[in-house]
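Undergrad: What shape does this take:
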Amino acid sequence: MKILPSSLREKKRYIAFKVVTESGDPVDRKVLLDEIYFATQTLLGDTGSSEIGYRLMDFDGFRGILRVNHGAVELARAAIATVYVIKGTRAHIFISGVSGTIRAATEKYIVPENIASTNILSIQIRHGRMSGTAVREKGDEIDIVPDEREVLKRGNTRYLSLTSSDTVTNQQE
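TA: You can find the predicted model right below:
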């Protein structure tokens, strides 16, 4: 059987969400999907469930990304909003946002809450007119949150990244 060309395939949307339970424990992937499918089946029936076309792309126990069909985003949001119990524990699913790609959903709506502490965490860096706070070190790279938030808006990003060669040249100047 041949694969459909991309121009004939149905478009997808990605829903970024966060699960909050009363106990605060992480949620199992399969249990979450079962609850979402049950809520969708109860609210929309067989035809409505088939229109949505759920697929859980990524989930870490608290946050995740759910793929749905382009025309069924509002149905999916309505069905997800009806989930109030997950495996006997009261829970709520907060939808952070909807995006056209996984990358955009991750960058815009899945905020890294627990940044691992490093030896440079929260060190103030200044160079010329630019200044910011180093928040993460990964190998030769340093992630910096600039003090001037307008830089982030113009670049449509959360932080700037420098390599060790950038910092060495800055120190020599």
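
Undergrad: Going by C-alpha atoms from here, please, whenever you check contacts or count neighbours.
TA: OK.

Undergrad: For this structure, which residue occupies the most central location?
TA: Within the chain, the residue whose C-alpha comes closest to the C-alpha centroid is I110; the distance, by Cα atoms, centre = their mean, is 2.8 Å.

Undergrad: my guess is that residue contacts R63, does it?
TA: Yes - taking Cα atoms under 8 Å as the contact criterion, I110 and R63 are neighbours in contact, 7.3 Å apart.

Undergrad: One more, please, to line up against the first structure:
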Amino acid sequence: MRHLPKHLRPRWRYLGVEIETWPNTRVSRGQFQRELYFSAQNLLGDAVSARMDCRLLGFDAVEGMASAVVRVRRGDVEPARAAIACIDTIGETPVRVRVRGVGGTVRSCEERYIRRPLETPEERTVAFENSEQQAFVRQQRVAVCTDSGFAGATDFDIE
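TA: Okay, here's the model as predicted:
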């Protein structure tokens, strides 16, 4: 079987995606791929999501953080960004998903938008709600361990 000529081959764009969740959870590749498919299907319908052909090419995860490279057809970048923005939970875990940028090749997407190695949160004791609590700090975001789970905070909320 012969290859298609270059002008008939599908053109692709690659989205660099950042996923953040609570520090004690890890998102798996399969879970994120499933949520991506369901989000595209629910938002755009079967025909558009099949044409868009969202595929997860690269995935790297640590506790509380993950990064991914998602492949979509060239004309469907904006619908794909909308479908990715609709993801708010993976399984039962709440997540923050952000498209960092779009590249024309996998390599350019990884070099520009995927941080390697992923940052691991710093663990420290903070003053929160008039008591000392364990917290995980990433840049200016703080996840404070409370009795009912985690509470999101910033540097200004803790002492």
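
Undergrad: The longest helix anywhere in structure 1 against structure 2, how far on average?
TA: Criterion DSSP state H: the longest helix present in structure 1 is helix 29-52. Relative to structure 2, and after both are superposed, helix 29-52 of structure 1 has an average distance of 0.7 Å to its aligned residues, where the measure is mean Cα distance after the TM-score superposition for structure 1.

Undergrad: which stretches of structure 1 form strands?
TA: If you assign secondary structure with DSSP state E, the strands in structure 1 sit at 12-21, 55-59, 63-69, 85-86, 89-99, 123-127, 130-138, 141-146, 160-163.

Undergrad: These into JSON lines, with extra columns for mean neighbour count and distance to T169 of structure 1?
TA: Written out in JSON lines, the entries for the strands of structure 1 read as follows (neighbours: other Cα atoms under 10 Å; distance: least, Cα to Cα, whole Å):
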{"stretch": "strand 12-21", "mean neighbour count": "22", "distance to T169 of structure 1": "39"}
{"stretch": "strand 55-59", "mean neighbour count": "15", "distance to T169 of structure 1": "39"}
{"stretch": "strand 63-69", "mean neighbour count": "23", "distance to T169 of structure 1": "39"}
{"stretch": "strand 85-86", "mean neighbour count": "18", "distance to T169 of structure 1": "53"}
{"stretch": "strand 89-99", "mean neighbour count": "17", "distance to T169 of structure 1": "39"}
{"stretch": "strand 123-127", "mean neighbour count": "13", "distance to T169 of structure 1": "11"}
{"stretch": "strand 130-138", "mean neighbour count": "17", "distance to T169 of structure 1": "15"}
{"stretch": "strand 141-146", "mean neighbour count": "20", "distance to T169 of structure 1": "14"}
{"stretch": "strand 160-163", "mean neighbour count": "14", "distance to T169 of structure 1": "10"}
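
Undergrad: Trace T89 of structure 1 over to structure 2, please.
TA: In structure 2, the residue paired with T89 of structure 1 is T93, using TM-score structural alignment.

Undergrad: Can you tell me the closest non-neighbouring residue to its match?
TA: T21 (7.3 Å; Cα to Cα, 6 or more residues apart in numbering).

Undergrad: In this structure the one you found contacts M65, no?
TA: Yes - counting by Cα under 8 Å, M65 is a contact partner of T21 of structure 2 at 6.3 Å.

Undergrad: thinking again about what came up before, now do the shared contacts for I110 and R63 of structure 1.
TA: Residues touching both I110 of structure 1 and R63 comprise A16, with contact defined as Cα atoms under 8 Å, 6 or more residues apart in numbering.
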